[in-house]
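Participant: Sequence plus predicted model, see below.
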Amino acid sequence: MDAFGLLLPHLDERQQRLMLGAAARVLGHGGIRMVAGAAGVAESTVSRGKRELEHAEEPAGRVRAPGAGRKPLREADPGLVPALLALVEPDQRGDPESPLLWTVKSTRNLAAELTRQGHRVASDTVATLLKAEGFSLQGTSRTTEGARHPDRDAQFRYINDQVTAYLADGQPVISVDAKKKETLGNYAVIGREWHRAGQPVQVRAHDFPEKGAQKAVPYGIYDIGADTGWVSVGCDGDTSAFAVATLRRWWNGEGHRRYPHASRLLVTADAGGSNGYRVRAWKKELADFAYESGLDVTVCHFPPGTSKWNKIEHRLFSQISINWRGRPLTSHEVVVSTIGATTTRSGLSVHAELDPGAYPTGVTVPDTVMERLPLTPHEWHGAWNYTLRPEPLAPEPPPPSTEFGRFPTGDKLPAWLRHPSLTGLEPAAFDDLAVRYRAWRAEHPPIFLPGKRPDGGPGAGGRRLSVSDQLVVFLLKRRWSMTNTVLAEATGLAKSRIGATLQEVTPVLTALGHKIPTGALTVTTAQQLAAIAGHDPTLP
């Protein structure tokens, strides 16, 4: 088609049309659009030339002089282009109340609105003007990831350092996640496969799942060091128990043979879902696995909104999606077979198996169990990075003291958090406040609904904090304007417990008229709090 660029400048307008029309006739169906695109002319010009050939019109004997004819609309109507740009870019160049702000901006709609505004123009001319201004038809780009955590990049570096150290020491490193649930049946799957012409796979006309349609729940493990995958295809819920059951299957089936001398296991996971950093059941199930396997299990979570950076997403799940494109997933066996057949030229191999087990949702883990887990938060973002030791659960705490009825005796928080520079109270003043707090609570016992057991009663264990710890939490929160997240990191308590403690202590200290001196700054990290008290974070 380069011949057009060489020959057309030497022909007059009619000869150009005839040449382009002849080329379109030779090409047949779709030739007009193809020739117009190659020659850089309007389709109407090619169509007119083709029509002139078919009607065998005699030459008129004259040719329009160069520059003759109508002026381009850009010159004849100087306000046309600004009016067009005001419609397509209302938030940048025009009125945010543009008439087409909520309308599909097709060239026909744009031409109609411009004509209504007094700029007579056709849709083809609108398309030409838009291209000249640098516009093109584009879809959306999935780049917005939500709120960006300030420590996001530092967490990526921390994960990278952990992975590098584990691999250098010959310890296993895995990436885990759940793939999207798939509805089983004769439903369409995005993608195409080779079939004989006119013989596509017949699927249902609608993608709405039938009532009671079965689901396939793939949960995957990608071994970063070995470039291998393991996928369990579940038939029930995507729960933490199912996730750790898949991890257990991988370790018993492949992991312990591939890493016979392993003493540690590093797991990288995203921040949400069944393996999220806030999910208690995930940590409880991992603690059980660590005890069974004898491994120190370290988990590093990717920051919220960054799950696409997890290795398993683009090394395993993307390849599985490519392998089953255009293929209806009619049964669990088809899903397992298709996943197991996934390979890449770089050597990826995948083991897949069906897990018919039942994994009910709604399983809760109480505070009394969470507090006994052999879990050690890392100094850097302990909520995202933690290690579960291969130990059984700690013994249950002793029953609460009967001396004051509802108040347990044992303090759980580190002693340095009671430092006068943090609480604003010298030890004697702190003890006096605790005595007055106990006395007020004893004189004003809480009222409980019938059948409800008071906190700290028989069987309550260590669910509640001691009076000393309750006061420490309240004083730190109010004195230093800390968020519950930072306070949880500093104390090791769950944010739910911190919230309940604040709700319980606030009315008591208000009634006692206790005034809290405001700190000199707003504490935003646990490290800041330790620095104020002169405490070494490496010490307990």
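Facilitator: Perfect, I can see it now.
Participant: C-alpha only now, for contacts and for neighbours.
Facilitator: Will do.
Participant: show me the contacts for the residue nearest to Ser331 when sequence neighbours are not counted.
Facilitator: Among residues not flanking Ser331 along the chain, Leu184 sits closest, at 5.6 Å (Cα to Cα, 6 or more residues apart in numbering). Neighbour list for Leu184: 213-216, 329-332 [criterion: Cα atoms under 8 Å, 6 or more residues apart in numbering].
Participant: Got another one to weigh against that:
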Amino acid sequence: MKSEKQIREQYFQILPSLDERGRREWAASEAMAIGYGGIALVHRASELSLMTIRRGIDELRERDGEEIESPRRVRRPGAGRPLKVAEDPTLLSALESLVEPEARGDPQSPLRWTLKSLRILAAELGELGHTVSYRTVGHLLKKKLGYSLQGNAKKLEGAQHVDRDAQFRHIASQSKRRIKAGEPVLSVDTKKKELVGLYKNGGKEYRPKGEPLPVKTHDFKGELGRVSPYGVYDIGDNEAWVSVGISADTAEFAVHSLRRWWQELGQERYDSTSEIFVTADCGGSNGYRARLWKLELQELSDELGIAISVSHYPPGTSKWNRIEHRLFSFITLNWRGKPLADYRTVVELIGATKTQEGLQVHCELDQNTYEKGKKVTDNEMESINLHPHRFHGEWNYTIKPRE
């Protein structure tokens, strides 16, 4: 006869594979095989109740060699606790009216302006005469009503210009033609301003367990202030230049970043080009309404002796700018979970950004001071050698070197 220890070891070896009925039938078969005293012995070894073992013996004797029904039932029909929705037919409709009062219930619902946690929903249902636990509320929401925890989805783009798609097609065709001709096609923009110092940075990275990197508890601007990374991304070459500005994000700063790209990267690669094509957002320091942007581009064009063509994305479409998902997203990914402790850290993390597709990023700190609110007179605007294109000349234009 097996000892209690042997039965215990055998039981816990097969336990993960057994459901409720399997445990009951295994215990019954062992007890029946042992004979007198078997029920008590299996009870002590497996910690299953005496009633469970006896019920298993009754089930085996009732079956008496008959085939197991298909599908195999764990419990007899009707066993188990009655469903709440069967006991309370109006429970589901009451719960749904609390979750979505604007669409399905009373617009004056007390939970319309309240956090709808499971416990609060259960408490409110109790006030309405429905006795239910918060766990059951969670089950009903997921299994019966098809709800789940969800955040907001950024899908509403606001008012769209009638020529939005036409401008996209125009930018795409111009870019394709110029890349094929070996001309530089650039995407430019300013990345989100970042606090410099031991501040919390979104994301996580691997560290010894229980040893997170300590950072400041408050995000008040410190001595080093904020930086404005301005990117110039070469679409055809998959290479980028980033100037990390410590002053104001102005059109003067934006064009100087273009100048640094040309000096460090563009001049060598496009030494024989006669034109630079730039795609930019319609707002910000490089917006189509910014006078200083056009004046600074004119000065750069005169300096290089090269025409500069610009196409702006339509209003409300800045996230479609190539630089957003070809460069800035990977910079954010590269410095996730790392505090931007000082300027050098910012520059090194940006410069170390790479992708499997071969992205290369060059970065430097721009320590120049740029004046905010700089005015451009009408005479200065008239001096710009500006040539608007036929299609939306306010968005698409070329600035040529002055004689």
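Facilitator: Good, I have the coordinates. Since the structure is predicted, the reported quantities are computational estimates derived from the model, not experimental observations.
Participant: TM-score for these two?
Facilitator: The TM-score (TM-score structural alignment, normalised by the length of the second structure) is 0.82; 353 aligned residues with a Cα RMSD of 2.5 Å.
Participant: picking that back up, tell me the counterpart of the residue nearest to Ser331 of the first structure in the second structure.
Facilitator: By TM-score structural alignment, Leu184 of the first structure lines up with Val196 in the second structure.
Participant: quick one: which of the contacts of Leu184 of the first structure is nearest Glu193 of the first structure?
Facilitator: Leu329 (14.0 Å; Cα to Cα).
Participant: Secondary structure element holding the aligned partner of Val334 of the first structure in the second structure?
Facilitator: Under the alignment (TM-score structural alignment), Val334 of the first structure pairs with Thr345 of the second structure. If you go by DSSP states H and E, Thr345 of the second structure is part of helix 343-351.
Participant: Flag every buried residue along that helix.
Facilitator: Residues of helix 343-351 of the second structure classed as buried under the neighbour-count rule (16 or more other Cα atoms under 10 Å) are 343, 345-347, 349-351.
Participant: Setting aside sequence neighbours, what's the nearest residue to the counterpart of Gly305 of the first structure in the second structure?
Facilitator: Gly305 of the first structure maps onto Gly316 in the second structure, with residues paired by TM-score structural alignment. What sits nearest to Gly316 of the second structure in space, not counting adjacent residues and going by Cα to Cα, 6+ apart, is Glu157, at 6.6 Å.
Participant: roughly how far apart are the nearest residue to Thr506 of the first structure once chain neighbours are set aside and Arg74 of the first structure?
Facilitator: Distances taken as Cα to Cα, 6+ apart put Phe474 closest to Thr506 of the first structure, at 7.7 Å, once the chain neighbours are dropped. Per Cα to Cα, to the nearest Å, Phe474 of the first structure is found 70 Å from Arg74 of the first structure.
Participant: More neighbours: the two, which one.
Facilitator: Phe474 (21 against 12; other Cα atoms under 10 Å).
Participant: before we move on, the earlier item: how about the contacts of Leu184 of the first structure in JSON lines, adding secondary structure and distance to Asn323 of the first structure?
Facilitator: Output for the contacts of Leu184 of the first structure, formatted as JSON lines (DSSP: H, G, I helix; E, B strand; the rest coil; distance: Cα to Cα, whole Å):
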{"residue": "Ala213", "secondary structure": "coil", "distance to Asn323 of the first structure": "23"}
{"residue": "Gln214", "secondary structure": "coil", "distance to Asn323 of the first structure": "21"}
{"residue": "Lys215", "secondary structure": "strand", "distance to Asn323 of the first structure": "19"}
{"residue": "Ala216", "secondary structure": "strand", "distance to Asn323 of the first structure": "16"}
{"residue": "Leu329", "secondary structure": "coil", "distance to Asn323 of the first structure": "12"}
{"residue": "Thr330", "secondary structure": "coil", "distance to Asn323 of the first structure": "15"}
{"residue": "Ser331", "secondary structure": "coil", "distance to Asn323 of the first structure": "16"}
{"residue": "His332", "secondary structure": "helix", "distance to Asn323 of the first structure": "16"}
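Participant: ok, these vs Ser421 of the first structure, which is closest?
Facilitator: Using Cα to Cα, Ala216 is the member of those that lies nearest Ser421 of the first structure, at 56.4 Å.
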